[in-house]
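>>> Structure for the following, please:
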Amino acid sequence: MRVYLIVFYLTLIIWPALTAASSLPSFVDHPCADDYSELPQNITCGTLVVAENPNDKASSPVGLPVVVVKALQPVEDAAPVIFLHGGPGSHAVTNVRTMLTNARNKPLIARDQDWIFFDQRGGRRATPNLNCPDVEMTDAGPVAEQDVQALIACGHRFKAAGIDLNHYNALQSAADIQSLRKALGIGEYHLFGYSNGTRVALTTMDHYPDELVSVVVDSVWPREATWTEGTPTTLANAVRGIIKHCQLNQDCQQRYPELEAHVEALAKRFLAAPQAGSDGRLYPATALGAFLMDSGYAKQAISFLPQQLEQMYQGNYQVLESFELADYRSTGAHIAYLCHDEIGFESQAQVARNAGDDPIAQLAVKSLENYFDVCAAYGIKSGPAREALEVKSRIPTLFVSAEIDPGCPPEFAEATASHFENGQFVMVPNTTHGVFLESPCARSMVRQFLLNPKQPVDRACLAN
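As a prediction, the model looks like this:
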């Protein structure tokens, strides 16, 4: 039913929007695909239609769904906020209703200012949607060889359909933001980038600084970071951070006094050979790495992790048997962005070297190396050299990081903030990836900042 509804939406709403556009870029208003009737906000929808290749007048159109949420209690002259989802290859539009109905978001989203959500190129409701079905993937890469082959076959299908994957990346998304802003008649504006959306935000600041009042970046992924080369270390550091929290908690420490040694022994066991579950399946080291990567992003999952790791150390792999990887990416878009923005600047040989002899870090090596095989098959050109360099800016920017984050650790944000004359760095303890979703304190600081970006945010709530 879900697939049918998405196809119905694309057929009846986005496709007419694409064909109705007489010149590109353009914006076509249309009814919202989701039902917002019970919400108090005034919500309108449309599709931004842009050329896949802006430098080619004959290029195919690309449709980006847009949802505009008017502020409930608008502050006079407050510029709107454009929200940038993560991934890459994730989505924003399908989450709008949930974000607005969740009580924890009500003090922030579309309260003082209009908020604008859109799916970046290749996202779930974008046209084309670059999803590749039946692929298991985390931010540590395609899990198994069958996932690599499925992604490669999918890339060939995209090319056969006339899609040029060289135009799905952060640099192009930054240009799309300008098209969206102009189409909606927006002058000054704020950006809120989340996860890989922070990379799009930083790229926008670098190439299109005009009219930007301020930027909030939550769970920061800077341009100079290395996706494949650095992730073994960030994953291992996050796991050890969780273990440290367990050691500092009397009950957890008493239950699992040798947790770090057991986790390392568990990792070595998987690295030596795939482990058999009670379901008869063999689970390779990449499966354990994928489990740790996805679990490290979620606060609720982290609270169970010491117990689960101890169970696996004892030979009970039921947690892997029942574990389902997060399904939030259009996997082909994820690959297209990374091939252009990251992989072309990195070395496959360096991935294993950076993992060194750390068994936890080594769990992610093979899946991260898989990126290189897929990118080679996709044939996407890497971005300009500038896109791998650090960004420096005078635009007021709030850097928000979680204490534990296997993909976007706080040291990334702190280092990037040091290059910003008007940057503020905040690390929120006892939180994970996507701080504004987890922490009322973070939401309070973000709201303060968006209303007055030139003032230091009040950090008193961090004490709690």
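>>> Please make it C-alpha for all contacts and neighbour counts, starting now.
Fine.
>>> And the residue lying closest to Arg104 once chain neighbours are set aside, how far from Asn464?
Leaving aside its chain neighbours, Arg104 sits nearest to Pro440 (7.2 Å; criterion: C-alpha to C-alpha, 6 or more residues apart in numbering). In this view, Pro440 and Asn464 are 10 Å apart by C-alpha to C-alpha, to the nearest Å.
>>> which of these two has more neighbours?
Counted by other C-alpha atoms under 10 Å, Pro440 and Asn464 do not tie: Pro440 has more neighbours, with 17 against 6.
>>> Tell me the secondary structure of the most centrally placed residue in the chain, please.
Nearest residue to the geometric centre of the chain (C-alpha atoms, centre = their mean): Gly86, 2.5 Å. Recorded secondary structure, Gly86: coil (DSSP: H, G, I helix; E, B strand; the rest coil).
>>> and this one, so I can compare the two:
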Amino acid sequence: MINGERLIFSFSKFAIMCDHLVIRSLTSRSFKVKNTIALLLCLLTGFHSFLYAQTDHPQPDQLPKDTLAPEKVAKLHEPASKKKPLAILPRIETEPCPFLKKFDKYQADCGTLFVKENPDEAHTLKKPARIVTIPIMILQPAGPVTGDPVVITGGGGPGSAIYLMDEYDDDPAMYYSGIETSTLQNGRPLILMEMRGSGLSIADLDCPAITDLEIDLLTTYPYKPDNKRVIKTITNCANRKKLLGVDANFYNTDYAVKDIDTLRQLLEFEKWHLLGISHGTRISLRYAEQYPQHTASLILDSIYPFEVDPYAELAEHSVQVFTQPFTLCDADPRCRLADGTASVTLFESFMAQIQQEPPTLNVDYYDESWTVGQKTVKVSPELVAYALFNNSYDSDAIFAFPQIIKDALNKDYAKLSALISETIDLQNYTWFSEGAYSSYACYEEIPFSNFALATENAKKYKLPYWDDLPAIKLDPQLCQIWNIKAAVNNIKNFDHEQLTLPVLILAGDLDPFTPSIWAIDFHAKLPMRNKTQHLRVWPLKSHNLVYEDKCVETVILSFLNDPEQTINNECAIQDMREVEFVKESIIDADTDDSQ
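Okay, the predicted model is just below:
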């Protein structure tokens, strides 16, 4: 166990009031202006129990009646010997997850990892630590523990959350369904944790106003980008976080790696397997690079290698979103057009049609009070393109796009309305932290990208309804707005030859965001490839394969049980049959065209 700093706990009347405000601010988006100002004063002066501690408690009768819960008031009367002990940093606090009242399949503990924002800086009582809290969940296997744990290293993005919550209706299967057999049914604990700065972590770098503005612009007809408003909104958010004392330079991959190993030490595991998805693969790779002795193996799903330049490739991959679904449709006799016309022409016709005569749809969404509401939207080509782009992470959605367009051309907008509803749904906002995106990307990606090439390609691949140039121009400004310093430790120069531990790389052949060529190139550089370092590229699959189907889980189980064996390939037979079907369909289509 790590021995951390000790902080002396206590409350003043002002401290308890501030703590009350902090809790209210975290649970309500409609926080009143006066209370927001009071909270700001609390945070600036440091009087709240997350960060500070003293020794003298006020008497309960001196406090407002609604300030403390009864159990907290009772604790004020406890004798000194029963007072809360001195706090230790870093530390974890867990308790049985609330969903266990209805769920008994596995034992689960939910809780928080408490670490210093800057783990390398010494603190004193006069200069106490700023604390970062990171939600964690620990699921125990059905039987005895017989293997090292598997830990999921944060969400994708960067800035996306695993979205650990402390309330569930019954079964939290969304967290384990894709790897249940390989972990909880085979003696391996499953551990989940957020990245600092994302999800329900505190400090929270989320900027909901940025997403609100983005959706507002997209749902206003005709669509007009407004970079001045976007930059102003981002700047306002960054300034608010700075006023709260947040230094975004401590929210990046290297500090996330420190958090992971801190948790390992506190849980007293010698080794564990790391499972990273999308940007989480970078965190897993960085951890293995720095802590190889504590890494049993890596499972890298939709790998995002350090050496790639995603900005230079962005526009080419974006175009794929709008062509790939229709190419697949043309290769499938069940989908392609009877007259042999390329189905992408339907998409082009629909986009031209709504440019001239935009349909007006009533779409469902969740409002700020988490109730279902309806929004009347005049649909622009840009909104349709944005909805398609956001759903291209899901292979099923990719295959559904042509039918959505066919229906819409026939004035049946039900499927299109549902697609747009998912795009503007306020419930999805907390899955992505705009500030965390900036802090991670400005540390490891943006300063090292070739923006001249990115600009050239954006102009080359620009579409009437999609233009990557505004984002390419905007993102370098994020680093100045947030005042983020770039990594100085060669983070982009990953040493593949030093990665000798077992590795399983999973990729989807339809993935436009972390294309399978990245996985193929990365695997080709590994020293133990095809021995203990394996690559599986799934046909007809897109991003995030772990939660796709049982075949993926069978391969993961085979790898975890024995990475030196040939990876179980039985379930891939159906996959290959599907590929052959598509290939044969393409040949048939070519033959038909030639005739």
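>>> Kindly state which residue of the second structure is aligned to the residue nearest to the centre of the first structure.
Under the alignment (TM-score structural alignment), Gly86 of the first structure pairs with Gly156 of the second structure.
>>> what's the spacing between the closest residue in space to its match that isn't next to it in sequence and Pro502 of the second structure?
Nearest non-adjacent residue to Gly156 of the second structure, counting by C-alpha to C-alpha, 6+ apart: His279, 4.4 Å away. According to C-alpha to C-alpha, His279 of the second structure and Pro502 of the second structure sit 20 Å apart.
>>> And the two? Which one has more around it.
His279 (26 against 22).
>>> got a list of what the more buried one touches?
Gly155, Gly156, Gly157, Pro158, Ile303, Tyr304 (C-alpha atoms under 8 Å, 6 or more residues apart in numbering).
>>> what residue of the first structure takes the place of it?
In the first structure, His279 of the second structure lands on Asn196 (TM-score structural alignment).
>>> Over to Leu506 of the second structure?
Leu506 of the second structure maps onto Val400 in the first structure, by TM-score structural alignment.
>>> Which of the helices or strands spans that match?
Using DSSP states H and E, Val400 of the first structure maps to strand 397-402.
>>> residues in the second structure matched by the helix or strand following that strand, start to end?
For strand 397-402 of the first structure, the following helix or strand on the C-terminal side (DSSP H and E) is helix 410-417. With TM-score structural alignment applied, helix 410-417 of the first structure matches the range 516-523 in the second structure.
>>> Please compute how far that stretch lies from its chain's middle.
Distance of stretch 516-523 of the second structure from the chain centroid (C-alpha atoms, centre = their mean, to the nearest Å) equals 22 Å.
>>> Hmm, Ser343 and Arg336 of the second structure touching each other?
Yes: with contact defined as C-alpha atoms under 8 Å, Arg336 of the second structure reaches Ser343; the gap is 6.6 Å.
>>> Please say which position in the second structure Val428 of the first structure maps to.
For Val428 of the first structure, the residue aligned by TM-score structural alignment is Trp538.
>>> could you list every residue that touches that match?
Leu506, Ala507, Gly508, Asp509, Asp575.
>>> list the ones among these that the first structure also has?
Checking the contacts of Trp538 of the second structure against the first structure (both residues aligned by TM-score structural alignment, their matches' C-alpha atoms under 8 Å), the contacts still present are Leu506, Ala507, Gly508, Asp509.
>>> Touching, the last one and Ser542? I think so.
In this case it means Asp509 of the second structure. Yes: between Asp509 of the second structure and Ser542 a contact is recorded at 6.3 Å, counting by C-alpha under 8 Å.
>>> more crowded one of those two?
Neighbour count, other C-alpha under 10 Å: between Asp509 of the second structure and Ser542, Ser542 has more, with 26 against 17.
>>> Now for the more buried one: which residues touch it?
By C-alpha under 8 Å, 6+ apart, the contact list for Ser542 of the second structure reads Ser392, Tyr393, Asp394, Ser395, Ala507, Gly508, Asp509, Leu510, Asp511, Pro512.
>>> Tell me where the stretch 301-450 of the first structure has strands.
397-402, 423-428 (DSSP state E, counting those that start in this stretch).
>>> What count of nearby residues applies to the aligned residue in the second structure for Phe118 of the first structure?
Taking TM-score structural alignment, the alignment pairs Phe118 of the first structure with Met193 from the second structure. As a burial measure, Met193 of the second structure scores 27 neighbours (other C-alpha under 10 Å).
>>> How about Pro40 of the first structure?
When neighbours are counted by other C-alpha under 10 Å, Pro40 of the first structure comes out with 12.
>>> what do you get for His190 of the first structure?
Using other C-alpha under 10 Å, His190 of the first structure has 23 neighbouring residues.
>>> was I right about it contacting Leu450?
Yes: the pair His190 of the first structure / Leu450 is scored as a contact, 7.5 Å apart, by C-alpha under 8 Å.
>>> Next, show the common contact partners of these two.
Shared contacts of His190 of the first structure and Leu450, defined by C-alpha under 8 Å, 6+ apart, are found at Ser214.
>>> Show me where the second structure has its strands.
5-7, 87-89, 91-96, 108-116, 131-139, 150-153, 190-193, 272-277, 295-301, 360-366, 372-378, 503-508, 533-538 (DSSP state E).
>>> Packing partners of the second one?
Where contact means 3 or more C-alpha pairs under 8 Å, 6 or more residues apart in numbering; DSSP states H and E, strand 87-89 of the second structure is packed against strand 5-7, strand 108-116.
>>> Same list as before, the ones you listed that is, but in CSV and with mean neighbour count and distance to Ser585 of the second structure included.
Shown next, in CSV, are those (neighbours: other C-alpha atoms under 10 Å; distance: least, C-alpha to C-alpha, whole Å):
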stretch, mean neighbour count, distance to Ser585 of the second structure
strand 5-7, 18, 66
strand 108-116, 22, 48
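>>> In JSON lines: the strands of the second structure, plus distance to Tyr461 of the second structure.
Listed next are the strands of the second structure as JSON lines, based on distance: least, C-alpha to C-alpha, whole Å:
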{"stretch": "strand 5-7", "distance to Tyr461 of the second structure": "54"}
{"stretch": "strand 87-89", "distance to Tyr461 of the second structure": "51"}
{"stretch": "strand 91-96", "distance to Tyr461 of the second structure": "49"}
{"stretch": "strand 108-116", "distance to Tyr461 of the second structure": "45"}
{"stretch": "strand 131-139", "distance to Tyr461 of the second structure": "40"}
{"stretch": "strand 150-153", "distance to Tyr461 of the second structure": "34"}
{"stretch": "strand 190-193", "distance to Tyr461 of the second structure": "38"}
{"stretch": "strand 272-277", "distance to Tyr461 of the second structure": "28"}
{"stretch": "strand 295-301", "distance to Tyr461 of the second structure": "28"}
{"stretch": "strand 360-366", "distance to Tyr461 of the second structure": "29"}
{"stretch": "strand 372-378", "distance to Tyr461 of the second structure": "26"}
{"stretch": "strand 503-508", "distance to Tyr461 of the second structure": "23"}
{"stretch": "strand 533-538", "distance to Tyr461 of the second structure": "27"}
